[in-house]
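Q: pasting the structure only:
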């Protein structure tokens, strides 16, 4: 992990990206493989026609809606962090934006680590505790999307929109749905148990007896500070609050998908606005659940393929579906937050390397994102401390 981060994107000049890690190469490989799968299912001339005919005026309000969704992510994160420290949303918003930029540029969702470490730079919160809150955040994103799919999928089936889907494909969707539900429900149950049942940590301490003595203190501290970040899971009322706080996040992002569907004329293929809303709910759920597994870089590949296949199952042509999915992800979702993240880095006089230099004695920050020479990662040049910025 240390070599991967310090040798790839966390360099002094992030524009001179060095691809020296097998993890990075695997991420690139997964993205390229799935994009090739997508290309084999489209007619490039038809994709070009779809892009040429699209109404790009819808892009402006769509991007605005996405950043509203990011605002609600910061609101939800504030709630998750509240047992550790009550923070202003204005302090968290730039951390969320920069974290999403890093997620788009690093494989295996390592942007979550960047986000946790950057928060530890700005606030008196350990990076490992922040990482615990991000684990909860990811689980609730998954559960919210599953709820959307549970509403939209059966409704579209009853409306006859899946008539073109064969029995084998339908069975495959059902099996995948059961597996994904089991994964997220199991993860939530495990995190809740860690937060509320002391015996789990007693068992963990016993398991440390099998670890070499010199590693035990650091591992124990990492584990206990991570569990500190799970305090918000202490009651059913807080679980409900988290679920409700997740709804506006995806409502605004889903509305963005809805507007882009109008830009590509996908609304013409369905009989009513209500049906289109259900379609967008299902596409939002399936495409984002596909990127929840840490495989590719920025979700490129899994997002496009799953969004396209969902639309094909609903009767949309493969080329139009591919054009919509690619534009939605790469232009509307991926590019704006990256530009915003870079602007925030420039404003705070930081490089990607400087993001993760943590002033706190957090063993996770010091042990994982230390430079190879042992020093902490520092700002790009002398300038204002990023903690002084909102």
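A: That came through fine. Worth saying up front: this structure is predicted, and the values here are computed from it rather than measured.

Q: can we go C-alpha only for contacts and neighbour counts from here?
A: OK.

Q: And the host helix or strand of residue 138, what's buried?
A: Using DSSP states H and E, the element containing residue 138 is helix 127-158. Going by neighbour count (16 or more other C-alpha atoms under 10 Å), the buried part of helix 127-158 is 127-137, 139-149, 152-153, 156.

Q: So residue 320 sits against residue 45, correct?
A: No. Applying C-alpha atoms under 8 Å, one finds residue 320 not in contact with residue 45, separated by 10.6 Å.

Q: going on from whichever strand or helix holds residue 176, what's the next piece of helix or strand?
A: For residue 176, the host element (DSSP H and E) is helix 167-196. Using DSSP H and E, the helix or strand that follows helix 167-196 in sequence is helix 198-207.

Q: Give me the angle between that following helix and helix 167-196.
A: 90 degrees (axes from the mean of the first three to the mean of the last three C-alpha atoms, to 10 degrees).

Q: Alongside the first one, take a look at this:
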């Protein structure tokens, strides 16, 4: 009697593998389309002339400032995690770099998942807490960069439609911050919340959910405490100042004459586009959107193309070059990034290791 085929989900390369393959193909198609549109709008002769005149001393300075921004990201994450554990900033810097490097390869922010997994396993912090701190990072960053974008678009007269879209993003991020505050108040006593609102679940499930909610709330505590919020604000300011100076240095490398507000707007647009893009590292989306913004600022096609290719290319390659060093220094194993479950006895108790 012939053997029956196993269901697709049970076979290697079944439905999950097919879905992943389809997403990668869609990402590749989108990247190719965006890069093609970008290339068609380039003045190749002007581009080559601009690249030939690049001042690589400014490029080196831009790389240093971008690395400083990664350190400040890790420092901010250190402050966000303080209510749970006092983690070394050096280790968190390595995790930030590894996550950014993986984002350069995988679409859909796969590096953020890897960073969460690495911190949770390497430093023994619950995943809900790490996830909450990273959600706080996203909300805070979106609030900051959308504010930059709104001010820049209206002050530089870049178009009312773009300004209203940026204003909508700013309002949405502010709403998310308010929602996070309301949820944090509800989840502070997650066990009681689960008992009152989730009575339809089995008792063991309710307890697990309640514990998870309290761990999630722990990741937001530093945002609401004035004493801990101050260093968060300072670290966030240092992040965006470093990134803006890095973009300014890239502009000096290709002899652009733009205002500080223009560079803040470039940083804001680049970060929003790369965080929302379906493509690895925002490839294609970054080039097209930033070059179009530069053209609106009266930068020539060749100079705009040189700026985006140089800044995006150098920073992407820099992150890929530094990541192996972080892998080595942190002694990262494949299981640190890929193994998503751990035995219950290994899960740290709520607040274990609090500072």
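A: Looks like it came in fine. Not measured: the values here are computed from a predicted model.

Q: now what about the TM-score between them?
A: The TM-score (TM-score structural alignment, normalised by the length of the second structure) is 0.81; 331 aligned residues with a C-alpha RMSD of 3.2 Å.

Q: Show me what stretch 326-342 of the second structure is in contact with.
A: Here stretch 326-342 of the second structure makes contact (C-alpha atoms under 8 Å, 6 or more residues apart in numbering) with 91, 94, 95, 97, 98, 114, 115, 117, 118, 121, 122.

Q: Next secondary structure element downstream of the helix or strand where the second one lies?
A: Taking DSSP H and E as the criterion, the element that holds residue 94 of the second structure is helix 89-103. Along the chain past helix 89-103 of the second structure, the next helix or strand (assigned with DSSP H and E) turns out to be helix 110-122.

Q: any idea which residue sits dead centre in the second structure?
A: Residue closest to the average C-alpha location in the second structure (C-alpha atoms, centre = their mean): residue 275, at 5.9 Å.

Q: what do we get in the second structure for residue 345 of the first structure?
A: In the second structure, residue 345 of the first structure lines up with residue 327, judged by TM-score structural alignment.

Q: Just give me how far the helix or strand hosting that match sits from the chain centre.
A: Under the criterion of DSSP H and E, residue 327 of the second structure resides in helix 301-330. Relative to the mean C-alpha coordinate of its chain, helix 301-330 of the second structure is positioned 15 Å out (C-alpha atoms, centre = their mean, to the nearest Å).

Q: Can you name the residues that contact the closest residue to residue 42 of the first structure other than its chain neighbours?
A: Excluding its sequence neighbours, the residue lying closest to residue 42 of the first structure (C-alpha to C-alpha, 6 or more residues apart in numbering) is residue 319, at 4.5 Å. Neighbouring residues of residue 319 of the first structure by C-alpha under 8 Å, 6+ apart: 41, 42, 43, 44, 46, 47, 50.

Q: same thing but at 6 Å, please
A: Residues in contact with residue 319 of the first structure, defined by C-alpha atoms under 6 Å, 6 or more residues apart in numbering, are 42, 43, 46, 47.

Q: and the first one, how many residues sit next to it?
A: The burial metric for residue 42 of the first structure, expressed as a neighbour count using other C-alpha atoms under 10 Å, is 18.

Q: how near is it to residue 217 of the first structure?
A: Applying C-alpha to C-alpha, to the nearest Å, the value for residue 42 of the first structure to residue 217 of the first structure is 54 Å.

Q: The residue nearest to the centre of the second structure pairs with which position in the first structure?
A: That one, residue 275 of the second structure, aligns with residue 292 by TM-score structural alignment.

Q: Its match: which element?
A: Going by DSSP H and E, residue 292 of the first structure is not part of any helix or strand.

Q: try residue 64 of the first structure
A: Assigned by DSSP H and E, residue 64 of the first structure falls in helix 59-81.

Q: in that helix, what's buried?
A: Quick answer for helix 59-81 of the first structure (16+ other C-alpha under 10 Å): 59, 62-81.

Q: Report the separation between residue 318 of the first structure and residue 304 of the first structure.
A: 11 Å.

Q: which one of the two has more residues nearby?
A: Using other C-alpha under 10 Å, the more surrounded residue of residue 318 of the first structure and residue 304 is residue 304, with 30 against 22.

Q: The more buried one maps to what in the second structure?
A: In the second structure, residue 304 of the first structure lands on residue 287 (TM-score structural alignment).
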